[in-house]
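[1] this is a predicted model, with the sequence first.
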Amino acid sequence: MSAGLRPRRGLAGLATSLVLEHGRRKKRGDALTTKASQVALAKAAAEAAAISASSSWVLACAAIALVAGAPGIALAHKRRGDAAAAPARALANMAAASLSFLGVGYSLAFAFNSLAPTTFPLRWFGALDLASMVNVSTDALVDGVPELAWAALQLAHAVLAAAIAGTPSFRQLQNHRAGGAVSAVFAALFVAVVYAPICRLLWAGGFFATRWNALDFSGSIVVHVAGGAAAMGYYVFGGTLSARSAKPAEMAAPLTETTRSAASNAHAIGVALLWLTTLALVGGSTVVAGASAATAILSTHAAAAAGLLTWQLVDFVFPPTVMPEAEGARGMDATMHTSLGAVAGLAAASGVAGFITVNGGILIGIVAAAAARIVRGMGAGAVHCMGGAAGAILLGLVASPAAPFYGTGTPLTAASQTGVQIATVCLTFAYSFVVGGLCAFVGAVVGAVFGGGNGGDAGVI
């Protein structure tokens, strides 16, 4: 959710002042004011308890997403030839993305600099006042929770986006000695120069949010469109160099029954982890563990379920032009790729979960899966990008007054909001594709210079 106008205040300072005032009034023997201060202290205690409960919910959701996100992406989008390398590359990607976000990404996204809010184009990057989180107050509140807890949830979003953007490096570098370094370099650059500005524009009072009223609840645009577009840019800008580290003969080898079973199991686990990650992120974005979180989680789950079944139905009515045997030769069983419909549904629901009900989630899942199936041959990034774009664009049409966050800037008219969402998606895609591709090229150069060719264990970073 947008944090451009988020209130910041210190609960510790409030409680301390109330205690001191209570003591002063008690010494004066003012019974009435003493009673009033007692009531104020009781309210402060109740508020502190509510903040503690919300903080616990947000931190639990952030921890789940951090642990499950990157491995889920790696397993959900792997091929047989990279079975050993993908998780290792994903861990390198996650570590680098985390340090990049904590070091500079959070500050670039959410710190306010001296530029006027209307200055274009920047306000794309914030100041470095919050670099390494050193100046983040321990008692400052953001959206009703301590800022450090809120930052942990933002870190989980950034790690998931970097994992989506890095899927090409998981697959192309399975036998490259510098493969882990390439994934790490790309992830660090992506978070700093792609994710942070897009996050700022939408979630930190940037141009898209304040001037256009663009909406993105938990990452359809910021995470899935930006990450998916960067992954597509990776293939274009960095794929030529990275592909030298692959073993085409191994990647083309047909699956045996043993490897097919192992690949199917790993893929199912990956999709399940990604499913869990997305539910945690949308739940945590509501801040409070209550009816609003339940509605967002159920709507997202419904979108994923509808997307999976829609993809299977479309495959049944319009069989893929690539025969199952050919899919298997490339490392993915034909029955496995139908679960990508769930991925498309999750990407679509992320950005709208707070503004829709279950029925809206089902509709978005159906449309997102049908759209993503068209571009499935363009890679994992295209599935995430198309799914996220479909959900963001449909927001103005499926937003429901019964949804928990409908009144917080939700579209006044479907037509105007749809136009805003389309423009935001297109600009996000263009920026992420080009700049993310350049980040991939830098990473690929690192691999070409320091990798020394193929060789080494696929599972060793």
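    Sure, I can see it.

[2] all contacts plus neighbour counts: C-alpha atoms, from now on.
    OK.

[3] if I look at the closest residue to Ala334 other than its chain neighbours, how far off is Ala370?
    Counting by CA to CA, 6 or more residues apart in numbering, Pro324 is the residue found nearest to Ala334 once chain neighbours are left out, at 4.9 Å. The gap separating Pro324 from Ala370 is 20 Å, by CA to CA, to the nearest Å.

[4] so Gly307 makes contact with Ala368?
    Yes: at 6.8 Å, Gly307 counts as touching Ala368 under the criterion of CA atoms under 8 Å.

[5] give me the common contacts of these two.
    341, 344-345 (CA atoms under 8 Å, 6 or more residues apart in numbering).

[6] would you map the helices across the stretch 351-461 of the chain?
    Taking DSSP state H, counting those that start in this stretch as the criterion, the stretch 351-461 of the chain carries its helices at 358-374, 380-398, 414-450.

[7] how close does Thr34 sit to Leu41?
    Separation of Thr34 from Leu41 (CA to CA): 10 Å.

[8] hang on, I meant His22
    The value you get for His22 to Leu41, if CA to CA is used, is 9 Å.

[9] what's the answer for Arg79, then?
    59 Å.

[10] neighbour count: those two, which is higher?
    When neighbours are counted by other CA atoms under 10 Å, Arg79 and Leu41 differ, and Arg79 comes out ahead with 23 against 19.

[11] ok, the more buried one touching Gln172?
    No: using CA under 8 Å, Arg79 makes no contact with Gln172, being 10.1 Å away.

[12] one more to weigh against that first structure:
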Amino acid sequence: MAQAITLAADAPTLSAANTGFMLICSALVMLMTPGLAFFYGGMVRVKSTLNMLMMSFISLGIVTILWVLYGFSVAFGDDKGSLVGWNSDWVGLSDIGLTELWDGYTIPVFVFLVFQLMFAVLTPALISGALADRVKFTAWALFVALWVTVVYFPVAHWVWGSGGWAFELGVIDFAGGTAVHINAGAAALGVILVIGKRIGFKKDPMRPHSLPLVMLGAGLLWFGWFGFNAGSWLGNDDGVGALMFVNTQVATGAAVVGWLAYEKIRHGAFTTLGAASGAVSGLVAITPAGGAVSPLGAIAIGIIAGVLCAMAVGLKYKLGYDDSLDVVGVHLVGGIIGSLLVGFFATGKGQSDVAGLFYGGGLDQFWKQCAGVFGVLAYSFVASAVLALLIHKTMGMRVSEDEEVAGIDQAEHAETAYDFSGAGGGAARTPASSPAAPAESKKVDA
């Protein structure tokens, strides 16, 4: 009886503080999807701006519905063969108590599931940047639905679900280096190899139409990423979430510096696009590692990611794959860098006592990280390419050549991002429509 009393006393109880904190973090992660839409929307040409925004926003609708119907159950239900989860009580989220706690934590199941929902929404939206200018919106919507079902939900179980093979192996992925960024980057590569290049790739100028919009999007991503990363510890009771918060800022700042330094040496200028892309590369790289490394380790990871991702984005021109907005160069490469460097920079004093090579832990954790990285990469690449091929061969995944040249916004959404013909559009007044100028003004003009 005494043992039963002790166990009951030790059982977690609902924490209003942690619950409130996690709801705020969930909202911050939700903000990342519109932030991503602005980031990508500014990087494309004017004629594709709205389509780019919509490719992110539609994920908020489709993935939310699927998460309620079965996604949460597949990702975090009872393990089935270390590959998927399933819990029939969670189908439709109809049999979850209001104060029912997530196992081992002090937050309700509803709070955990909505936090993870925002990850599920963001991940397919990341893929969209690689496909800019050329994909039918209906085909993209279908791809999102199929992709999260076949790829994201199972991979989330592998990495974070109790019983998932990567989870049981001991792969460290604090907030999504494998499940989110490598997953999305590998998927992007698989899809673009199926659908092909944009018309005019490597011939026509395809510069960003609004760098201020890019910087706004990067700023929103950076802001939301604090919820993405620090919230992934699911509470504030032991300081690990605070360490992750600090490392998120440190690595991101270091990556900006690293990217810009490389850019200056290589191309002779510090660009705003480079600063924004460098920030995102640092955010990606610290995502798997930030709970396991020190702030000094975060600086190293950030600088390494900034330089290597800056180098990687140019590979598409050498190798001939049209990754429109550098999803492969930033998210795939950045995710690999951050995940593998855990095996070197883990201190053993953060989220666990696992130490990397530089802290006396040998290469054991590095090999585990390799298994997680390349397992997710291979599955996502192949499965995504197959899904894209099926859609491409049935309903067709690309818009027509004429629609792509004229502009996908008008073809797919019957709108344009900017109306220059209306009032305030900058058109000069004609003498006939202008009000009479004051006499004094006429003298000055003369």
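    Sure thing, it's come through. Since this is a predicted model, take the numbers as computed values, not measurements.

[13] more crowded one of Pro324 and Ala370 of the first structure?
    Taking other CA under 10 Å, Pro324 of the first structure and Ala370 do not tie; Ala370 has more neighbours (25 against 14).

[14] which residues of the first structure fall in strands?
    According to DSSP state E, the first structure carries its strands in the segments 141-142, 145-146.

[15] just name the most buried of the ones you listed.
    Among the strands of the first structure, strand 145-146 has the highest mean neighbour count (mean count of other CA atoms under 10 Å), at a mean of 25.

[16] mean shift between it and the second structure?
    Compared with the second structure after fitting, strand 145-146 of the first structure deviates on average by 0.8 Å (mean CA distance after the TM-score superposition for the first structure).

[17] residue range for that strand in the second structure?
    The counterpart of strand 145-146 of the first structure in the second structure, using TM-score structural alignment, spans residues 107-108.

[18] same thing with stretch 264-271 of the first structure?
    Using TM-score structural alignment, the partner range for stretch 264-271 of the first structure is residues 211-218.

[19] now what about the matching stretch, what contacts it?
    34-43, 272-273, 276-277, 279-280.

[20] coming back round to it: export the strands of the first structure as a markdown table, with columns for distance to Ala53 of the first structure.
    Output for the strands of the first structure, formatted as a markdown table (distance: least, CA to CA, whole Å):
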| stretch | distance to Ala53 of the first structure |
| --- | --- |
| strand 141-142 | 14 |
| strand 145-146 | 9 |
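
[21] can you say which of these is nearest to Thr424 of the first structure?
    Each of the strands of the first structure has some distance to Thr424 of the first structure by CA to CA; the shortest is strand 141-142, at 25.0 Å.

[22] how distant is the closest one from the center of its chain?
    With CA atoms, centre = their mean, to the nearest Å as the basis, strand 141-142 of the first structure stands 21 Å off its chain's centre.

[23] for stretch 331-338 of the second structure, same thing?
    12 Å.

[24] ditto for stretch 243-258 of the first structure
    That offset, for stretch 243-258 of the first structure, works out to 30 Å (CA atoms, centre = their mean).

[25] go on, stretch 19-39 of the second structure?
    The chain centre lies 11 Å from the centre of stretch 19-39 of the second structure; the measure is CA atoms, centre = their mean.

[26] buried set for it?
    Of all the residues in stretch 19-39 of the second structure, those buried under the rule 16 or more other CA atoms under 10 Å are 19, 21-23, 25-39.

[27] on that earlier part again, how big's the offset between the match of stretch 264-271 of the first structure and the first structure?
    Stretch 211-218 of the second structure sits 0.8 Å off on average (mean CA distance after the TM-score superposition for the first structure).

[28] and the gap between the nearest residue to Asn359 of the first structure once chain neighbours are set aside and Gly365 of the first structure?
    Of all residues not flanking Asn359 of the first structure in the chain, Ser299 sits nearest, at 7.5 Å (CA to CA, 6+ apart). Counting by CA to CA, the gap from Ser299 of the first structure to Gly365 of the first structure is 10 Å.

[29] since that was my last question, I'll sign off now.
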